[in-house]
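Q: Next one to model:
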Amino acid sequence: MKSILISGANIVNEGEISRKDVLVKEGRIFSVAPDLSEWRAQVDTVIEAEGLHLLPGIIDDQVHFREPGLTHKAEIYTEAKAAVAGGITSYMEMPNTVPQATTLALLEEKYATAAARSLANYSFYIGATNDNVEELLRVDPARVCGIKVFQGSSTGNMLVDNAETLEKIFAQCRILIATHSENDHIIKDNFERYHQEYGDAIPMHLHPKIRSEEACYDASKRVVDLARKYGAKLHVLHISTGKEVDLFDAGIPLEEKRITAEACVHHLWFSDADYAEKGSLIKWNPAVKTAADRERILEGVLKGHIDVIATDHAPHTREEKAQPYTKAPSGGPLVQHSLVAMLDLYHAGKITLEQIVEKMCHHVAILFEIKERGYIRPGYWADLVLVDLNRPWTVTAENVLSKCGWSPFEGHTFKSQVTHTLVSGHLAYANGHFDESQKGQRLAFERKPF
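A: Here you go, the predicted model:
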């Protein structure tokens, strides 16, 4: 493996920004120091990083890469490349594929595919169903990121709506439980009301009325109550309402939290005012809601109620998205643009660089207890991303790397650009060019028993 010297970068790490050099050897961070110029003649590659900012590689705890079975939308190969170009070095992928990853055997098939095809590091959730609790109990916490529970039906429906099953999962499973929390009964009642009025042509701006605040809060409160009852480790994904934020504690060290929450980039960026222009391109589950919800979610991120920021990257084709409301699927591609979107919020004065790194790198590593990643520390794997904060570029269909070929950000000019991405010490991406000679690694977890 090639040795790499990153010279003169502004390192954003552990709450500080400092100008230092970083030496990478054998895939790991060998040294971080103000001056490592004595290594210049000995390394294979020198990256001149003067004026650039060096961050730990982004860890995305929620993506849908659609393989197997839905590869007309996306593949592990294409979406991992898009992720790396966006500064994401590790991802955790969801089980609602075809077939659904609800057994250890099917899960290992996905790991084998990623080992052969993923440019980024990877882990996969096992999916819960109403009747696979015994299989969930066989999961090795050191090798799998977590269990995914869908409380609301969504793309590739895996709804867990049996109360007894939910109780068993929270009472018996000793691994992180990640939930998609929406009350399906409330959603169905809302849908029927609007469907009677509009038929299949329900206006897109009514999506947050159908997948409503009440549906989200009810389901999130239910799993929070279950986690408290049984002492389970719960992670509630993609918080979309301001009301939900108050379900989660702030002011507690993340290492001590049993109940955590995630915000997604689209809920921090868009609001219901954007349906008029974007339509189904911003149709997600749970729905993008009001500007007040968006601001409250960001406040929750900054104050510590919400612990991590992710994407819920979930591509569909343009043709699928162009269908009427009742047929247009929810979800969209985000991995290529999540970091630069957050950097735009930094430029707008809404979040600091240190907070972005905390929520997209450090906290994901802490929450999932990922081994030797998420920080710029000697001995850790060299998952690193260099960004130029002042290199504007405009998103077009031609520069979208996700297989679906579109982005909700098309036409937007980002202020910052990812220049280099190292994955486990391998320079996988540099100024628009990929080196695919080395694939990513399976994430390992150092978990304390509970």
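Q: C-alpha from now on. contacts and neighbour counts both.
A: OK.
Q: Kindly list the longest helix within this protein.
A: In the chain, taking DSSP state H as the definition, the longest helix is helix 213-230.
Q: just checking, what packs against it?
A: If you count contacts as 3 or more Cα pairs under 8 Å, 6 or more residues apart in numbering; DSSP states H and E, helix 213-230 packs onto helix 163-172, helix 184-198, strand 234-236, helix 242-245.
Q: Buried residues of the third one, list them for me.
A: Okay, so that is strand 234-236. Across strand 234-236, burial judged by 16 or more other Cα atoms under 10 Å covers Leu234, His235, Val236.
Q: Any idea how far that strand is from the middle of the chain?
A: Counting by Cα atoms, centre = their mean, to the nearest Å, strand 234-236 is centred 14 Å from the centre of its parent chain.
Q: Over to the longest one?
A: Centroid separation between helix 184-198 and its chain, computed with Cα atoms, centre = their mean, is 29 Å.
Q: quick one, it and helix 213-230 angle?
A: Counting by axes from the mean of the first three to the mean of the last three Cα atoms, to 10 degrees, helix 184-198 lies at 170 degrees to helix 213-230.
Q: Next secondary structure after helix 184-198?
A: helix 207-210 (DSSP states H and E).
Q: got a list of contacts for the helix or strand containing Val84?
A: Take DSSP H and E as the rule and Val84 turns out to sit in helix 76-85. Helix 76-85 is contacted from outside by 65-67, 89, 113-114, 117-120, 335-336, 400-403, 418, 420-421, 428-429, 432, using Cα atoms under 8 Å, 6 or more residues apart in numbering.
Q: related to what we said a few turns ago, ok, so of the buried residues of strand 234-236, who is nearest Ala178?
A: For those, the closest approach to Ala178 (Cα to Cα) belongs to His235, at 4.6 Å.
Q: What separation do you get for the closest one and Thr290?
A: As defined by Cα to Cα, to the nearest Å, His235 lies at a distance of 23 Å from Thr290.
Q: Please give the structure of this sequence too, so both can be compared:
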Amino acid sequence: MNTVLIKNAKIVNEGKITEGDVLIENEFISEIASSISAKSSDCNIIDAEGNYLIPGAIDDQVHFREPGLTHKGTIASESRAAVAGGITSFIEQPNTVPNAVTQELLEDKYQIAAKTAYANYSFMMGGTNDNLEELLKTNPRNVAGIKLFLGSSTGNMLVDNEEALEKIFSSTKMLIAVHCEDEATIKANLERYKLQFGDDIPVDCHHLIRSEEACYLSSSKAIALAKKTGARLHVFHLSTAKEMELFTNAIPLEEKQITAEVCIHHLWFTDADYKTKGNLIKWNPAVKTANDRAALWEALLDDRIDVIATDHAPHTLEEKSQNYLKAPSGGPLVQHAVVALFEAHHQGKISVERIVEKMCHNPAKIFKIEKRGFIREGYYADLVLVNPNLPWNVKKENILAQCGWSPFEGYTFTSRVTHTFVNGQLVYHNFKVKETPVGQRLLFNR
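A: You can find the predicted model right below:
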């Protein structure tokens, strides 16, 4: 039997921090108490004095690049980086190559993950203008949801036919997650900047091309359609102050039909950072202004925004080093998301309890994930120890994403993930990943 006893931890769960012990037996949390004694001589005891014990974070939006884009990353490489960062479950997006827009292509990804994932996994089924029949075959028990790109993406994934869109919204009971940017607005803006700059558009124009208006037009339209059809809608990576008026905190999360996510980069960076970071912080939707960032924080803390995720989307440095028009959007974030939030905690912006609510509890609630996202007896032992005062510097040698760079490179974080457990197995300890993929397919209570 695999038995681990974590002692003297600051257990962060369901809005409280309590000092105590947690016993792991095989895959599960078997006991939580103020004091637990080891039941056998082969029990592995970890003294967590002064450290926080949190549920493993659940990242509801990642791009791990496999199949088809494996020069950027693989399910193995990026899930290794995830567990090093305290993320024990991920939901991956369908814009791989080929796009996961049939049940067979979707299942191919599950087969890869079953052999190579270091964290628990689920994959979104991708919607297009013409695959409604395939979407309706999706099993709600073992697939996280349906993903729609309402702004351009890889391959045939832009859903811009209004009739097709309404059919998808009205036909499925599954959660629909959306990337919202209005394509016509972006194209018009881009042409204007091309006239002004030719092919040498400065990257700090990115948030003006993929503008506030492009985001608001698309997200407001998706929300109106969800209200009209009764669809269960989850809006990914919000980036503007204006969009915050579209969401409510007047009802409990469990009763919301429309939920919202914000990503680490939109909470951390602003348009002022383009001068030093350049294409390394080129994301879609774009990093916007300090006013937008402040509004996102406000909405996160008053519960209009429900979840914090990463939108981890690695590209090679060579790809990112091209000029603005050629450089792809996205960057690696799974290894540094949890500690970035703890840095915000040190800065007085957010409590540790709220970090856990937004990164662990709420994704589990929104997707109805079975037995994960909380520190509860009988739940899977997906657990993370964070030392709040163990500074470390992000440098090439300790970056685990395959692309080998990070927008946080050179930054010294105050807190550090020291231990990560996935399904009761210690998979990460002090910058070392145990080379055994133990991730399991996520199941959903629906």
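Q: Report the TM-score for the pair.
A: Once superposed, the chains reach a TM-score of 0.99 (TM-score structural alignment, normalised by the length of the second structure), with 446 aligned residues with a Cα RMSD of 0.9 Å.
Q: one step back: would you show me how to pick out the buried ones of the contacts of helix 76-85 of the first structure in ChimeraX?
A: Of the contacts of helix 76-85 of the first structure, the buried ones can be selected in ChimeraX as follows, counting by 16+ other Cα under 10 Å:
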select :65,66,67,89,114,117,118,119,120,335,336,400,401,402,403,418,420,421,428,429
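Q: The contacts of helix 76-85 of the first structure in strands, which ones?
A: Mapping the contacts of helix 76-85 of the first structure onto strands (DSSP state E) picks out Thr89, Val418, His420, Thr421, Ala428, Tyr429.
Q: could you dump those to JSON lines with distance to Ala341 of the first structure?
A: Shown next, in JSON lines, are those (distance: Cα to Cα, whole Å):
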{"residue": "Thr89", "distance to Ala341 of the first structure": "17"}
{"residue": "Val418", "distance to Ala341 of the first structure": "11"}
{"residue": "His420", "distance to Ala341 of the first structure": "17"}
{"residue": "Thr421", "distance to Ala341 of the first structure": "17"}
{"residue": "Ala428", "distance to Ala341 of the first structure": "21"}
{"residue": "Tyr429", "distance to Ala341 of the first structure": "19"}
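Q: Return the set of buried residues in stretch 322-336 of the first structure.
A: For stretch 322-336 of the first structure, by 16+ other Cα under 10 Å, it's Pro324, Tyr325, Ala328, Pro329, Ser330, Gly331, Gly332, Pro333, Leu334, Val335, Gln336.
Q: next one: stretch 393-409 of the second structure
A: Buried, per 16+ other Cα under 10 Å, within stretch 393-409 of the second structure: Val394, Asn398, Ile399, Leu400, Ala401, Gln402, Cys403, Gly404, Trp405, Ser406, Pro407, Phe408.
Q: need these in JSON lines with distance to Asp47 of the second structure, can you?
A: Formatted as JSON lines, those follow (distance: Cα to Cα, whole Å):
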{"residue": "Val394", "distance to Asp47 of the second structure": "26"}
{"residue": "Asn398", "distance to Asp47 of the second structure": "25"}
{"residue": "Ile399", "distance to Asp47 of the second structure": "27"}
{"residue": "Leu400", "distance to Asp47 of the second structure": "26"}
{"residue": "Ala401", "distance to Asp47 of the second structure": "29"}
{"residue": "Gln402", "distance to Asp47 of the second structure": "32"}
{"residue": "Cys403", "distance to Asp47 of the second structure": "35"}
{"residue": "Gly404", "distance to Asp47 of the second structure": "33"}
{"residue": "Trp405", "distance to Asp47 of the second structure": "33"}
{"residue": "Ser406", "distance to Asp47 of the second structure": "31"}
{"residue": "Pro407", "distance to Asp47 of the second structure": "33"}
{"residue": "Phe408", "distance to Asp47 of the second structure": "30"}
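Q: between these, which is closest to Ala224 of the second structure?
A: Pro407 (35.1 Å).
Q: That closest one: what secondary structure?
A: coil (DSSP: H, G, I helix; E, B strand; the rest coil).
Q: if I pick it, what's in contact with it?
A: Lys277, Leu280, Ile281, Gly331, Pro332.
Q: Please convert the buried residues of strand 234-236 of the first structure to CSV, extending it with distance to Val160 of the first structure.
A: Below are the buried residues of strand 234-236 of the first structure laid out as CSV (distance: Cα to Cα, whole Å):
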residue, distance to Val160 of the first structure
Leu234, 16
His235, 16
Val236, 15
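Q: mean deviation (superposed) between the helix holding Val84 of the first structure and the second structure, please.
A: Superposed on the second structure, helix 76-85 of the first structure shows a mean distance of 0.2 Å to its aligned residues (mean Cα distance after the TM-score superposition for the first structure).
Q: Give the buried residues for that helix.
A: Buried-residue list, helix 76-85 of the first structure, by 16+ other Cα under 10 Å: Ile76, Tyr77, Thr78, Glu79, Ala80, Lys81, Ala82, Ala83, Val84, Ala85.
Q: quick one: which two of the residues you listed are the most distant?
A: So, these by Cα to Cα: farthest apart are Ile76 and Ala85, at 14.1 Å.
Q: What segments of the stretch 251-400 of the second structure are helices?
A: Assignment of helices within the stretch 251-400 of the second structure using DSSP state H, counting those that start in this stretch yields the ranges 264-268, 274-277, 290-301, 317-320, 337-346, 352-356, 362-367.
Q: For Glu14 of the second structure, which of the ones you listed is the nearest?
A: helix 352-356 (7.4 Å).
Q: which residues in the first structure does that closest one align to?
A: Taken onto the first structure by TM-score structural alignment, helix 352-356 of the second structure occupies residues 353-357 there.
Q: so Ala310 of the first structure makes contact with Asp60?
A: Yes. Here Ala310 of the first structure reaches Asp60: they are 5.2 Å apart, a contact under Cα atoms under 8 Å.
Q: Give me the common contacts of the two.
A: Joint contacts of Ala310 of the first structure and Asp60 (Cα under 8 Å, 6+ apart) are Met360.
Q: From the buried residues of stretch 393-409 of the second structure, pick the one nearest Lys147 of the second structure.
A: For these, the nearest to Lys147 of the second structure is Ala401 (24.0 Å; Cα to Cα).
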